[in-house]
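K.L.:
Mind folding the following:
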Amino acid sequence: MNLWASLLDQAKDCVDVLVYAGLFLTDGTPDLAKRLIHKAENGVRVRVLLGDPDSEAVAARGAEEGVFGGVSARIKLSLTHLQDAIGAPGVHIHLHSTTLYSSIYRFDDVLLANTHVFGAPAAQSPVVHVQRIPGGRLFDHYMSSFDRVYSGSVPVEGSVVHRG
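P.N.:
Next up is the predicted model:
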C-alpha cells in the first residue's frame, strides 16, 4: 500500500489537504472520495482545499510551470474524481485562490509538506516529513498556514462534472 493511502487509513482524528490539484492522490487512490466519506462517517474531520481553477494564482502557477491552463485542467479533473464526496456530511471540499508556497497533507500528527520550487511541478519538488512532538513548533506553523487558507476558502457546491 502506498504511503498516502496508509496515512489516510490510519487517521483517526483529522485529514487536511492543501493543494492546487493533488491529482496524484486521486490517480493513486481511485476510491479516494469513498475513503474520505468513510473517514467522515467515523468522526474524522476531513478538509480538502483545492485551488480555484479560475483564480489568478492558478493561472500564474500554470504560466510559471510552462503548462498554462494545465494546472486549472488538473484541478477540474481532481474535482471530478472527488464528486461523490462533495457535499457529503463531514467532508469539507473547498476552493482557495492563494499563492501556494507548500502543499500540506496532514493525517493526525503526521504532516507532509511539499515545498514548491519556482517553475517546477510539485512532483519535482521535495517533500518534508513533520511529526507533531511536544514543544515542537514546525507542525503548528504549517497548520496555522493551512487554517489561514481555509478561512478564506469557499465550499465546492453541487455537481462539478460537466457532460457535453
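
K.L.:
make it CA atoms for all contacts and neighbour counts henceforth
P.N.:
Noted.

K.L.:
Who are the contact partners of His96?
P.N.:
Contacts for His96 were tallied using C-alpha atoms under 8 Å, 6 or more residues apart in numbering; they are 49-52, 149-150, 152-154.

K.L.:
how far away is it from Lys39?
P.N.:
23 Å (C-alpha to C-alpha, to the nearest Å).

K.L.:
Assess the claim that Leu25 and Leu32 are in contact.
P.N.:
Yes - under the criterion of C-alpha atoms under 8 Å, Leu25 is in contact with Leu32, at a separation of 7.5 Å.

K.L.:
Neighbour count for those two, which is higher?
P.N.:
Leu32 (19 against 15; other C-alpha atoms under 10 Å).

K.L.:
Skipping its backbone neighbours, what lies nearest the more buried one in space?
P.N.:
Thr26 (6.0 Å; C-alpha to C-alpha, 6 or more residues apart in numbering).

K.L.:
now swap in Gly62 and tell me
P.N.:
Phe68 (4.1 Å).

K.L.:
Pull out the buried positions in stretch 6-23.
P.N.:
Neighbour counts over stretch 6-23 (16 or more other C-alpha atoms under 10 Å) mark 7-8, 11-12, 14-23 as buried.

K.L.:
so how far is the biggest helix by length in the chain from its chain's centroid?
P.N.:
For the chain, the helix with the greatest residue count under DSSP state H is helix 138-151. Mean-position distance between helix 138-151 and its chain equals 13 Å (C-alpha atoms, centre = their mean, to the nearest Å).

K.L.:
same for the following helix or strand past that helix, what does it pack against?
P.N.:
For helix 138-151, the succeeding helix or strand toward the C-terminus, using DSSP states H and E, is strand 154-155. Applying 3 or more C-alpha pairs under 8 Å, 6 or more residues apart in numbering; DSSP states H and E, one finds that strand 154-155 contacts strand 91-96.

K.L.:
And for the helix or strand following the strand it packs on, what's in contact with it?
P.N.:
From strand 91-96 onward toward the C-terminus, using DSSP H and E, the following helix or strand is strand 102-107. Contacts to strand 102-107, defined as C-alpha under 8 Å, 6+ apart, come from residues 7-8, 10-11, 13-20, 111-116, 142, 146.

K.L.:
Show the subsequent helix or strand relative to strand 102-107.
P.N.:
By DSSP H and E, the next helix or strand past strand 102-107 is strand 110-115.

K.L.:
and this one, so I can compare the two:
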Amino acid sequence: MADANGTSRQLAYRVGVSAKQVERWLSNADLTPHARNRADACRALGVNEEMLWSKAVQGRVKTGNDKELVRSYPYRSACPSPVWTELIERASEELFFAGYTNYFFWTQVPHFADTIRRKSEDGCRVRFLLGNPEGEVTRQREQIEDVALSVSTRIRITLEHLDRLGPLERVETRFSAPLDAINHVSLSVFQFDSEALVTPHLARLVGHDSPLLHLRRQSDGGMFDRFAEHAEELWDRAERPIT
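P.N.:
The predicted model follows:
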C-alpha cells in the first residue's frame, strides 16, 4: 500500500469493501479474503496474489487432470470484465472468437474495435467464427431464447462492426457450416494464445447466463487442446460470408 501511495480506506473503496475489512486483512495473516476481493486488491496495488496471500495460491495448485483449469464461473457474466480485456491485450499470436454471435465483445470490452485493428497490424491472427444469421439453427435458437435482441440480430451487429473495420489482412470471418451449427451454438470457445474462455450453453439460457471455464494450456492433449481442436474443426469446415 505504501508503494502504491495508498491508504486502507482508498484500497477498500477500489475493492468495494469496508475500510475495517481491509484493516482485518492487515492484522490477521491467516485471514484469506474472497477470491474476487483478492484479485481486485492485487490489481489495485499492482502485485501478484502470491505476494499477498501465498496460502491461497498454494491451495489452488493442481496436479491432476484439472491443472489447466484456472477458474470456473457459474455464469459468463460473473467473469470480471478486466479478465477479457487482459487476455485480449496479452495475446500476440492468436485471437479466435468462436462464439455463435460474439456480440458482447463490442458492447462490454472497452475499445474492442481499435484493439482488434491494432492486434492485426502487429501481426496477431484474428478470427471470428459466427453462426449464419439466415440458418435454420439460428431460427430455432431464436424461438428457444425468445428475447428481444434476437440471435440473428446479434450476429448482424457483429458483422456490421467487422465491416466498419475495413479490410484487414489478418482478420478473418466465417459462418459455421450448416451441419456444424448445432455444435457451434451449444459451445463457445474464445482463444487468446495459450489461454481460453469456454462457455457450454445450457438449454434455454442465453450466453451470459451459462457457465464459463478459464483454461491455460499446460501440456499436449489437455482440456485446452480438446476445446481448441473442437473450434479448429468447426473453422476448417466453415463458410465465408457472402459480401
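
K.L.:
Would you pull the TM-score for this pair?
P.N.:
The TM-score (TM-score structural alignment, normalised by the length of structure 1) is 0.87; 158 aligned residues with a C-alpha RMSD of 1.9 Å.

K.L.:
residues contacting the residue nearest to Leu32 of structure 1?
P.N.:
Contacts of Thr26 of structure 1 by C-alpha under 8 Å, 6+ apart are 32, 78, 81-82.

K.L.:
again, only this time at 10 Å
P.N.:
32-33, 77-82 (C-alpha atoms under 10 Å, 6 or more residues apart in numbering).

K.L.:
residue in structure 1 matching Ser186 of structure 2?
P.N.:
Counting by TM-score structural alignment, Ser186 of structure 2 corresponds to Tyr101 in structure 1.

K.L.:
Can you give me the distance of that match to Val19 of structure 1?
P.N.:
10 Å.

K.L.:
Also Thr99 of structure 1?
P.N.:
The gap separating Thr99 of structure 1 from Val19 of structure 1 is 10 Å, by C-alpha to C-alpha.

K.L.:
Could you tell me which residues touch both of those two?
P.N.:
Gly51.

K.L.:
Tell me, how many residues neighbour Glu142 of structure 2?
P.N.:
Glu142 of structure 2 has 18 nearby residues by other C-alpha under 10 Å.

K.L.:
dump the residue contacts of the aligned partner of Ile155 of structure 2 in structure 1.
P.N.:
By TM-score structural alignment, Ile155 of structure 2 lines up with Ile75 in structure 1. Taking C-alpha under 10 Å, 6+ apart, we find Ile75 of structure 1 in contact with 19-23, 50-54, 58, 81, 95.

K.L.:
which element is Ile75 of structure 1 on?
P.N.:
Per DSSP H and E: Ile75 of structure 1 is located in helix 70-81.

K.L.:
with structure 2 superposed, average distance for that helix?
P.N.:
Following the fit onto structure 2, the mean deviation recorded for helix 70-81 of structure 1 is 1.1 Å by mean C-alpha distance after the TM-score superposition for structure 1.

K.L.:
Pull the distance from that helix to the chain's centre.
P.N.:
Per C-alpha atoms, centre = their mean, the displacement of helix 70-81 of structure 1 from the mean C-alpha position of its chain is 12 Å.

K.L.:
Enumerate every residue touching the aligned residue in structure 2 for Asp16 of structure 1.
P.N.:
Structural correspondence for Asp16 of structure 1 with respect to structure 2 (TM-score structural alignment): Phe96. Taking C-alpha under 10 Å, 6+ apart, we find Phe96 of structure 2 in contact with 125-129, 171-172, 189-193, 196, 228, 231-232, 235.

K.L.:
cool, and Glu64 of structure 1?
P.N.:
Residues near Glu64 of structure 1 by C-alpha under 10 Å, 6+ apart: 58, 118-121.

K.L.:
which position in structure 2 aligns with it?
P.N.:
With TM-score structural alignment as the criterion, Glu64 of structure 1 pairs with Ile144.

K.L.:
what's the answer for Leu7 of structure 1, then?
P.N.:
That one, Leu7 of structure 1, aligns with Leu87 by TM-score structural alignment.

K.L.:
these two touch, right, its match and Leu95?
P.N.:
Yes - with contact defined as C-alpha atoms under 10 Å, Leu87 of structure 2 reaches Leu95; the gap is 9.4 Å.

K.L.:
Touching both of those two, which residues are there?
P.N.:
With C-alpha under 10 Å, 6+ apart as the test, Leu87 of structure 2 and Leu95 both reach 191-196.

K.L.:
Please verify my assumption that Glu169 of structure 2 contacts Gly123.
P.N.:
Yes - Glu169 of structure 2 lies in contact with Gly123 (C-alpha under 10 Å); the separation is 9.2 Å.

K.L.:
Could you pull out the strands in structure 2 for me?
P.N.:
69-73, 94-98, 125-130, 171-175, 187-192, 195-200, 212-216 (DSSP state E).

K.L.:
okay if I get these as a markdown table plus distance to Met223 of structure 2?
P.N.:
Output for the strands of structure 2, formatted as a markdown table (distance: least, C-alpha to C-alpha, whole Å):
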| stretch | distance to Met223 of structure 2 |
| --- | --- |
| strand 69-73 | 8 |
| strand 94-98 | 16 |
| strand 125-130 | 20 |
| strand 171-175 | 25 |
| strand 187-192 | 12 |
| strand 195-200 | 10 |
| strand 212-216 | 7 |
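
K.L.:
Compare these and give me the one nearest Leu45 of structure 2.
P.N.:
strand 69-73 (21.5 Å; C-alpha to C-alpha).
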